[in-house]
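Engineer: okay, structure incoming, though there's no sequence with it:
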C-alpha cells in the first residue's frame, strides 16, 4: 500500500498592499491544517506583476504573519526570481504545439467581442475570439520579430490531448468534474508579465510538493484551468479546500481596493494577535 503524502499547505499573497483580515483568514486556514497534521506550511510571494507589486510589501507580509503568530517552513519563494523556471514550462507547452502568439491589443479584442452577436463568456468575462489562432507560421514568425505579443493556450488542441475528462478533489465535497474549455484560449504569458498567475501557481505547487491548496472560493473556477495545466505538464494534482470569503458589515468581500482594515492598522490600535485571529474567523 502506498503511504499517504505528508500534508503540505501554502499561503501565497501578492505584495500589492498590506495584509488585511481576509488574508489572515486564508493564511490561518492553511497554517492550522498543516500544524494540526504535523505537516509543512509554506510562504510564497506571487510578485510576477511588476506593474503592481512593491518590494516594501514583501517584508511587511512576513512581519505581519509573524506578529499574527504564524511561522513557515523553509525559505520564502519569491516568484519574480524564478522566471527561467516558468519559461521551461512554457517551452514544454510550445513543443507540444499548444501555444500560439497573440498580437491583439486589449482594444482589438474588445472590438472583436463587440462585433460578435453572441460572444461566449467565461469566469473572467468574454472569451477571446481566436483572431490570431489561425495565423500561418511565416506570418507568426515575422510579426513576433517586430510586434509585442502574448502567448495563449490553444484550448481545443490541449483538450484533444487528454486521455479522459479532468476532475479534482475538493476537501469535504469529493470529486468535482472540470470544464477548462470555459476559459477559452487563456493567456499564459505576455510582455509585461512573462508568465501568468495560472502557470506560476501550478508550477510552484508542484515544485514545492503542495498536497492541499487552501484558498478563497473566488478562485474555485480557476481550478479547472489549473488541473488542465497540471495534466499537460505532468504535475501531480493536490487536494483543494476553497473557503468562504470574509465580508464587511455590508456583505462586501474584504478587499484592498475597498479599504479593508490592514493587520498593521489593527496592531497600531492595540488589538492583540489573538483578537485579530478571532476577527479573522479563527479564535484560539
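Structural biologist: Structure received. Computed from a prediction, not measured in an experiment: that's the story for all the values here.
Engineer: C-alpha from now on. contacts and neighbour counts both.
Structural biologist: Fine.
Engineer: now do the buried residues in stretch 27-42.
Structural biologist: Buried positions in stretch 27-42, judged by neighbour count with 16 or more other Cα atoms under 10 Å: 27-35, 39-42.
Engineer: ok, residue 272 to residue 25 distance?
Structural biologist: Look at residue 272 and residue 25: by Cα to Cα, to the nearest Å, they are 16 Å apart.
Engineer: the more surrounded of these two?
Structural biologist: Between residue 272 and residue 25, residue 25 has the larger neighbour count (other Cα atoms under 10 Å), namely 23 against 14.
Engineer: who does the one helix or strand the more buried one maps to touch, helix- and strand-wise?
Structural biologist: Following DSSP states H and E, one finds residue 25 within helix 21-36. In terms of contacts (3 or more Cα pairs under 8 Å, 6 or more residues apart in numbering; DSSP states H and E), helix 21-36 is packed against strand 8-11, strand 40-45, strand 212-216, helix 273-279.
Engineer: kindly recompute the last result at 10 Å.
Structural biologist: In terms of contacts (3 or more Cα pairs under 10 Å, 6 or more residues apart in numbering; DSSP states H and E), helix 21-36 is packed against strand 8-11, strand 40-45, helix 55-68, strand 212-216, strand 239-243, helix 263-268, helix 273-279.
Engineer: check it against this one:
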C-alpha cells in the first residue's frame, strides 16, 4: 500500500494527554503500528501536550501504560511537546518577521459574532497605533497566520499547493485549499504554540515520511502543507483511517463517554479482548 522505499518509512502516534485512552485510540494505534510493520518501518511515540489547561502528567503516564499493555513498542526518548515550547515560538517568530502572522485580540465570542455563518475567520492586522495601545493596556492576544499575506508571498504557487494522500486505491495527489481553515491560530493566548505549528514542526524534525491518523483530521493537510512550504520543511504522505464508532453512530471520544482502556483492564479484559471488541483479531 505504501509508496516509499521500506528503509525510509517513519510515522508517529501522537495522543494528547487530556484524558485516558479508549477503544478509539487503541484502533488508531494499531492502524499506525501495523502500517509501519508492513513497510518495515518504525513508529515514534509523541506526546502532544501543548494544551496546558487540559493536559495532565497522570494522563501521560497512563498513555505509556496502556500502550505497553497492548503490546506496542517505540524508541526512546519520547518527544513531549510541552518541553519544547521554545522551538515552536521560534517558528511563530520567523513567520511574524516575514509579515505572515499578526496579533489577534478578538475573543472566540467576538469572532463568532463577526464571522458570517458558513465562512471562516480572516482579518487584517491592526494599525501599529491600535495594536500598541492594546498591548499597553495589557490585553492578551493570539498569533494568527495571515492567508492574505501568505498568498502575496507565494504568488501563483499558493494556488498550486498540493499534498500526497494514500488511499485504498493508491497514492493520490490532492490540491490543497488552506482557505478551508481561515487565518489559523499558530500561538494561543494561553500557550506559545497551537496544534498545526507544533505538529508540522515535529513531523519535520523527526523525519516523518507518513502521517497516519483518523478521518477527523482529514482537512489538516490543507493547512499543514502551507506551513511546510513556508518553512521549507519536508512534505510527508498522509493517510486517514476510518474512525471507530459507538452504537449511536457517533465516533468514540473522551467527551462521548467512551470507557477507558484502564477501566477495561481493571475489569479483567486482555489485549485480545480489546482487539475483538473493535473488530480486529
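Structural biologist: Yep, that arrived. If you're wondering where the values come from, they're calculated on a predicted model, not measured in any experiment.
Engineer: next one: the helix holding residue 25 of the first structure to chain centre, how far?
Structural biologist: 17 Å (Cα atoms, centre = their mean, to the nearest Å).
Engineer: matching residues in the second structure for it?
Structural biologist: Matched against the second structure by TM-score structural alignment, helix 21-36 of the first structure falls on residues 23-38.
Engineer: and that stretch against the first structure, how far off on average?
Structural biologist: Stretch 23-38 of the second structure differs from its equivalent in the first structure by a mean of 1.1 Å after superposition (mean Cα distance after the TM-score superposition for the first structure).
Engineer: how many residues are close by the alignment partner in the first structure of residue 152 of the second structure?
Structural biologist: Using TM-score structural alignment as the criterion, residue 152 of the second structure maps onto residue 160 of the first structure. For residue 160 of the first structure, the tally of surrounding residues (other Cα under 10 Å) stands at 9.
Engineer: and what of residue 68 of the second structure?
Structural biologist: 12.
Engineer: mind checking what it lines up with in the first structure?
Structural biologist: With TM-score structural alignment as the criterion, residue 68 of the second structure matches residue 66.
Engineer: touching, its match and residue 43? I think so.
Structural biologist: No - the criterion here is Cα atoms under 10 Å, and residue 66 of the first structure misses it with residue 43 at 11.5 Å.
Engineer: who touches both of these two?
Structural biologist: In terms of Cα atoms under 10 Å, 6 or more residues apart in numbering, residue 66 of the first structure and residue 43 are both contacted by the residues residue 72.
Engineer: rewinding a little: from residue 166 of the first structure, how far out is the match of residue 152 of the second structure?
Structural biologist: The separation that residue 160 of the first structure has from residue 166 of the first structure, given Cα to Cα, amounts to 12 Å.
Engineer: now residue 111 of the first structure
Structural biologist: Distance of residue 111 of the first structure to residue 166 of the first structure, given as Cα to Cα: 33 Å.
Engineer: the more surrounded of the two?
Structural biologist: For residue 111 of the first structure and residue 166, the more surrounded residue by other Cα under 10 Å is residue 166, and the numbers stand at 17 against 11.
Engineer: residues near the closest residue to the more buried one other than its chain neighbours, how many?
Structural biologist: Closest residue in space to residue 166 of the first structure, ignoring its immediate chain neighbours: residue 178 at 5.3 Å, by Cα to Cα, 6 or more residues apart in numbering. The tally of other residues near residue 178 of the first structure (other Cα under 10 Å) stands at 19.
Engineer: residue 178 of the first structure contacts residue 165, doesn't it?
Structural biologist: Yes - between residue 178 of the first structure and residue 165 there is a contact under Cα under 10 Å: 7.5 Å.
Engineer: which neighbours do those two share?
Structural biologist: With Cα under 10 Å, 6+ apart, residue 178 of the first structure and residue 165 have common neighbours residue 228.
Engineer: can you give me the strands for the second structure?
Structural biologist: Secondary structure of the second structure by DSSP state E: the strands cover 10-13, 42-47, 79-80, 101-104, 142-145, 162-167, 170-175, 185-187, 210-214, 237-241.
Engineer: could I get those in TSV, plus columns for distance to residue 231 of the second structure?
Structural biologist: Below are these laid out as TSV (distance: least, Cα to Cα, whole Å):
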stretch	distance to residue 231 of the second structure
strand 10-13	20
strand 42-47	21
strand 79-80	21
strand 101-104	13
strand 142-145	13
strand 162-167	15
strand 170-175	19
strand 185-187	13
strand 210-214	18
strand 237-241	17
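Engineer: wait, which of those is closest to residue 89 of the second structure?
Structural biologist: Nearest to residue 89 of the second structure among these is strand 185-187 (7.8 Å), distances taken as Cα to Cα.
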